[in-house]
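Student: only the shape, not the letters, is given here:
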């Protein structure tokens, strides 16, 4: 029983070690400034502290966005939810031919280290795939879920 209590405490507190939700007032000023300058029309901003960086999820033009900043206010990564139709034609063609029978479930355009990629989740029955494409349609990573 003692082991179960210890395990419960570890599991409960480990979630807090990964991400801590922040009120806007608790976000460092330089991060708020960088965010507000880049996204002045953003709504529903929710900040989280994740290990050594900060993440903000927000809505802009009826789309979900996520942006990661380091403590200095430099943008590390950003993700924008897009539609299948907004994928480059070459990526759509590869999905249609190589992944015939799969349905596009979720698509995000990702910028990291000044490189744009497309993260696509595909489903076919119980089979799920997560694929990362570059702008030219090259598969950079593929994994099954």
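Tutor: Noted; the coordinates are in hand. Every value quoted in this text rests on a predicted model; they were computed, and no experiment measured them. Residues are numbered from 1 along each chain as shown.

Student: only C-alpha atoms for contact and neighbour calcs from this point on.
Tutor: Will do.

Student: let me see the ranges of the helices in the chain.
Tutor: 2-18, 29-38, 89-98 (DSSP state H).

Student: for residue 11, grab the count of nearby residues.
Tutor: Applying other CA atoms under 10 Å, we find 11 residues neighbouring residue 11.

Student: comparison target below:
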């Protein structure tokens, strides 16, 4: 006689089930620690630890920047700063001084009119939480966080104001 499922012969409160549950929990904990530890590869830097050509290029582009902080993320130099009334502007420079990515918070009036029209038509009851203009390798997108009651969404639009994605947020 071959027994396919021997758990029917072992009480659920037994050592076997407790050990199995503990092993699953330990495995999940280790998995989370590994992914969070190795997933973040950024280090804060002072301006003197950033190559001078990168700092000088930044200063040439944003002379009136304030509250400047630097980070190295993989092979990119990320600078976060305030500029001309905008808080937390973020720019990532690559090693050849090109702007690889730029993120800035913007006002509703700075979005393409087509996005405003879309929001009025489809998300009238939603409150706009946050609007960001994102430039990645020269391609401009807009991210708009909206919320209504317990529903939060992240809407992404291209530069022409067309909806690219709508993601429910937890």
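Tutor: Ah, there it is. Please read these numbers as outputs of a predicted model, since none were measured by experiment.

Student: please work out the TM-score for the two chains.
Tutor: Scored by TM-score structural alignment, normalised by the length of the first structure, the superposition of the two chains gives a TM-score of 0.85; 141 aligned residues with a CA RMSD of 2.4 Å.

Student: on that earlier part again, out of the helices of the first structure, which is closest to residue 120 of the first structure?
Tutor: Proximity to residue 120 of the first structure (CA to CA) singles out helix 89-98 among the helices of the first structure, at 9.4 Å.

Student: the closest one aligns to what range in the second structure?
Tutor: The alignment of helix 89-98 of the first structure onto the second structure (TM-score structural alignment) spans residues 113-122.

Student: and if you look at stretch 112-129 of the first structure?
Tutor: Under TM-score structural alignment, the match for stretch 112-129 of the first structure is residues 136-153.

Student: and that stretch, what's buried?
Tutor: Within stretch 136-153 of the second structure, the residues that count as buried by 16 or more other CA atoms under 10 Å are 140, 141, 142, 143, 144, 145, 146, 147, 152, 153.

Student: can you lay out the residues you listed as a markdown table showing distance to residue 77 of the second structure?
Tutor: Compiled in a markdown table, those are given as follows (distance: CA to CA, whole Å):
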| residue | distance to residue 77 of the second structure |
| --- | --- |
| 140 | 20 |
| 141 | 21 |
| 142 | 22 |
| 143 | 23 |
| 144 | 26 |
| 145 | 27 |
| 146 | 30 |
| 147 | 33 |
| 152 | 31 |
| 153 | 30 |
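
Student: for residue 120 of the second structure, state which of those residues is nearest.
Tutor: residue 146 (11.9 Å).

Student: quick check, that closest one in contact with residue 127.
Tutor: Yes. Counting by CA atoms under 8 Å, residue 127 is a contact partner of residue 146 of the second structure at 5.5 Å.

Student: residue 105 of the second structure: what's it in contact with?
Tutor: Residue 105 of the second structure is in contact with 86, 87, 88, 89, 130, 131, 132, 133, counting by CA atoms under 8 Å, 6 or more residues apart in numbering.

Student: roughly how far apart are it and residue 97 of the second structure?
Tutor: From residue 105 of the second structure across to residue 97 of the second structure, the span is 23 Å (CA to CA, to the nearest Å).

Student: narrow the buried residues of stretch 136-153 of the second structure to those in strands?
Tutor: Secondary structure assignment by DSSP state E places 140, 141, 142, 143, 144, 145, 146, 147, 152, 153 of these in strands.

Student: you'd agree the fifth one is up against residue 130?
Tutor: So the one you mean is residue 144 of the second structure. Yes. With contacts counted by CA under 8 Å, residue 144 of the second structure reaches residue 130, the gap being 5.8 Å.

Student: in stretch 88-106 of the first structure, what counts as buried?
Tutor: Neighbour-count burial for stretch 88-106 of the first structure flags 91, 95, 102, 104 (criterion: 16+ other CA under 10 Å).

Student: what is the burial count for the closest residue to the first one other than its chain neighbours?
Tutor: By that I understand residue 91 of the first structure. Closest residue to residue 91 of the first structure apart from its sequence neighbours, by CA to CA, 6 or more residues apart in numbering: residue 137 at 4.7 Å. Other residues near residue 137 of the first structure come to 19 when the count uses other CA under 10 Å.
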